[in-house]
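missing the sequence, but the structure's below:
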């Protein structure tokens, strides 16, 4: 008896399908591994022809090994294998573990226990049970924090400890919400408030919880002072995307990411998730279908730049941490000659200061997203198309993000001129 894998059947060969784990016993129990690939990328029990194949195949091999260990243990005890074995094997390989309340050390370990108690909590009227809408809001806030923890680990930091969490941990989450997710001040207030609420709930249940978390001051709804918005001109975009001689491999890979981020105008957290299945080709035209983490919407963006098309057709890129990306793009900008002396506000030693420096030092992952959206704006692409690309829900939010005409004076002037012509 051995652990085997297959895919769910379906008509479309271009749609990703779950890989199913099962063993060839009497009843053939099966369970989804939560891993999805296209049928053309799953052959002979292995994933092939995609960038992530090595990681996924390692997970499948890990499941096979764990299954053999469970099989030996059950044989020793004289017990038949069942679906519970499959569930345990898949969850352990994926890092999903059931934590007992007395063993909780991390904030994320307490969250599942907190979620199980939503139906037993008191609402504002003092009655037992929260409304479905309130529970939905709680789940949304917690899903956001889980994405942050994933981002945190990818950037070389350990998960936040429930007992030893610090003010710096909370400030780092606030920075993530502001800079990576681009949330409004009101949304940031709610997201941070949820972490504080969950931690206080854990403290009431006699868990050891850091006061730096439970007593953290939820940020006011006024946005903090920000660094100046930095854009690249068309000429600078050409410089940083043109092939550069003698680039080391890590900067060649970084340049490929830059080209696709400019081509799609997405946040770097979404860009790093691109896979071969993100892009489809029909009659020579390539389209990116991208699931935005912040809005949870799938958008379609045509890929039109020659360099971007070439990257899609030649295997995309190796995903790297956001911290490395922000470091590498400055080095890439320096090699590309983006060295115009620029005045700007930037954070130095945790303080916002006016500086005068080479422009490449001011480049961040947001620079390319803002540049892409700004170039669309200047090219006269209608606002509703740009909103679809950016994920902003309102025009004034888009304008604020681009640092353009926040008060609407220019739009009012343009409308006045058009109305004068219309009613002459």
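Structure received. Note that the coordinates shown come from a computational prediction; the quantities given were computed from them, not determined experimentally.

contacts, neighbours, all on C-alpha from now
OK.

give me the residue at the spatial middle of the protein.
Residue closest to the average C-alpha location in the chain (Cα atoms, centre = their mean): residue 269, at 3.9 Å.

SS state for it?
With DSSP: H, G, I helix; E, B strand; the rest coil as the basis, residue 269 sits in helix.

next up, a structure to set beside the first:
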């Protein structure tokens, strides 16, 4: 996912009449600067210059304009407009593209046409406005990551595509079933993906119900049966790790050296990509890493082994921005480059992925390198640790897992690995 730097500036338009600055009933403008572009938008609101706070970029408390709109109505209306624009940018970041100025103008025009910006009075808050509120409030309360926000904005986008006029009353048993079919037939989603989408939707419907935005509780009893295959855990075997460590990297692909180092560190610490990305020099101690995880806020102490220590030592004297300990690139690029590294190392064992779309089962065989990403490091660490006999409770202290249920798939893999290793005696 890319990050688009932008800033939104509210200001009063400076207009003159016969050489004299107009000071009453002046339009409020919203200017967006991003990626070398400047877009000026009319908010649809006006205010006297004397009633405008330039420092805070808002109408002064208690002020009214000529149409009788209060400062709270105007400031809130402009904030709503900014949320719509931010949603567009965040969606574009997920899609890894830069929105055009015309695209911004069009989405703002469509938003105004619906009468939710302040050009018309709002009679009732809509489902999509409540969704914006849901994201805005919980982002502040729970310090949501950009990844969580992006996932929720994707949910909102799917709902809007399904029905731009969607209401809470539409989310009954029939409506939810129609939405499920839409995700399957229009968005071509697998059952596993649909489960996640419905989980996010139910989360929003539960929150909005608890906060008295609707009384429709059909979501509580909507439990469709979606077939799903057991999740395949992709990890690197000892032989595959050796291949990656020893593979020759050509001069034209020198960037893969750092990618390999970070992958090795993931494989020998069990940390998530987000924790490696945010690792600070202050987290590095003499014999261990002492860090608080981004996802779960767990404090972890992970002792060094010779592989993890070697990577840390390699970069210890190289300065990076924000006191970061390592040269970690974006997750998307990292995933792409790990696949490239895996192909170079000939990690090409045919690997089967099984999934369901509706009741139809699909089997998809791919070379293993196509399935590699940053996630493979943590999974490799767990599988390796269990297979060499490290007690599961010790592994859980390193990884931050809180229950055995989440560790069971790894334990099953470790058991299978031990069986295959024992069979080697039969070849003697």
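Everything's here; your move. All of these numbers come straight from a predicted model, not from anything done at the bench.

coming back round to it: how close does the residue nearest to the centre of the first structure get to residue 290 of the first structure?
12 Å (Cα to Cα, to the nearest Å).

what of residue 35 of the first structure?
From residue 35 of the first structure across to residue 290 of the first structure, the span is 18 Å (Cα to Cα).

in terms of neighbours, single out the busier of the two.
Using other Cα atoms under 10 Å as the criterion, residue 35 of the first structure and residue 290 rank with residue 290 on top: 23 against 15.

give the next helix or strand downstream of the helix or strand where that one lies.
Using DSSP states H and E, residue 290 of the first structure sits within strand 285-291. Per DSSP H and E, the first helix or strand lying C-terminal to strand 285-291 of the first structure is strand 298-303.

buried ones in the helix or strand just after that following strand?
Next along the chain after strand 298-303 of the first structure, taking DSSP H and E as the criterion, comes helix 306-313. By neighbour count on 16 or more other Cα atoms under 10 Å, the buried set for helix 306-313 of the first structure is 307-309, 312.

elements contacting helix 306-313 of the first structure?
When contacts are defined as 3 or more Cα pairs under 8 Å, 6 or more residues apart in numbering; DSSP states H and E, helix 306-313 of the first structure packs onto helix 249-264.

mind listing what's buried along the helix it packs on?
251-264.

can you check stretch 187-206 of the second structure too?
So for stretch 187-206 of the second structure, counting by 16+ other Cα under 10 Å, buried means 189-192, 194-195, 197-198, 200-202, 204-206.

tell me the SS of residue 229 of the second structure?
coil.

distance check, the aligned partner of it in the first structure against residue 345 of the first structure.
In the first structure, the residue matched to residue 229 of the second structure (TM-score structural alignment) is residue 225. Residue 225 of the first structure sits 10 Å away from residue 345 of the first structure, going by Cα to Cα.

kindly report the same for residue 6 of the first structure.
Residue 6 of the first structure is 55 Å from residue 345 of the first structure, by Cα to Cα.

same check on residue 227 of the first structure?
Taking Cα to Cα, one finds residue 227 of the first structure at 5 Å from residue 345 of the first structure.

which of these two has more neighbours?
More neighbours surround residue 345 than the other of residue 227 of the first structure and residue 345, with 19 against 14 (other Cα under 10 Å).

what about the more buried one, which helix or strand?
strand 341-348.

report all helices and strands that that strand contacts.
strand 351-358.

so what does the strand it packs on touch, helix or strand wise?
Helices and strands touching strand 351-358 of the first structure, by 3+ Cα pairs under 8 Å, 6+ apart, are strand 341-348.

could you find the closest non-adjacent residue to residue 368 of the first structure?
Closest residue to residue 368 of the first structure in three dimensions, ignoring its sequence neighbours and counting by Cα to Cα, 6 or more residues apart in numbering: residue 262, at 5.5 Å.

residues contacting the closest residue to residue 257 of the first structure other than its chain neighbours?
Spatial nearest neighbour of residue 257 of the first structure, chain neighbours left out: residue 317 (6.5 Å); criterion: Cα to Cα, 6+ apart. Residue 317 of the first structure makes contact with 253-254, 256-257, 311 under the criterion Cα atoms under 8 Å, 6 or more residues apart in numbering.

next, format these as a markdown table and append distance to residue 20 of the first structure.
Shown next, in a markdown table, are these (distance: Cα to Cα, whole Å):
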| residue | distance to residue 20 of the first structure |
| --- | --- |
| 253 | 33 |
| 254 | 35 |
| 256 | 34 |
| 257 | 32 |
| 311 | 31 |
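
who's in contact with the longest helix seen in the first structure?
Looking across the first structure with DSSP state H, the single longest helix is helix 53-77. For helix 53-77 of the first structure, contacts defined as Cα under 8 Å, 6+ apart pick out 2-3, 35, 46-47, 80-81, 85-86, 89-90, 93-94.

any shared contact partners between residue 227 and residue 345 of the first structure?
With Cα under 8 Å, 6+ apart as the test, residue 227 of the first structure and residue 345 both reach residue 352.

okay, now the match of residue 229 of the second structure: neighbour count?
10.

helices - which of the buried residues of stretch 187-206 of the second structure land there?
If you go by DSSP H, those have 191-192, 194-195, 197-198, 200-202, 204-206 in helices.

name the nearest of those relative to residue 236 of the second structure.
residue 192 (23.8 Å; Cα to Cα).

show me which pair in the buried residues of helix 306-313 of the first structure is furthest apart.
Maximum pairwise distance among the buried residues of helix 306-313 of the first structure (Cα to Cα): 8.8 Å, between 307 and 312.

in this structure residue 254 of the first structure contacts residue 329, no?
Yes: contact criterion Cα atoms under 8 Å: residue 254 of the first structure and residue 329 qualify, at 6.9 Å.

tell me the spacing between residue 380 of the second structure and residue 264 of the second structure.
10 Å.

ignore what I typed, I meant residue 280 of the second structure.
Distance from residue 280 of the second structure to residue 264 of the second structure, by Cα to Cα: 18 Å.

grab the longest helix from the second structure for me.
Ranked by residue count under DSSP H, the longest helix found in the second structure is helix 71-95.
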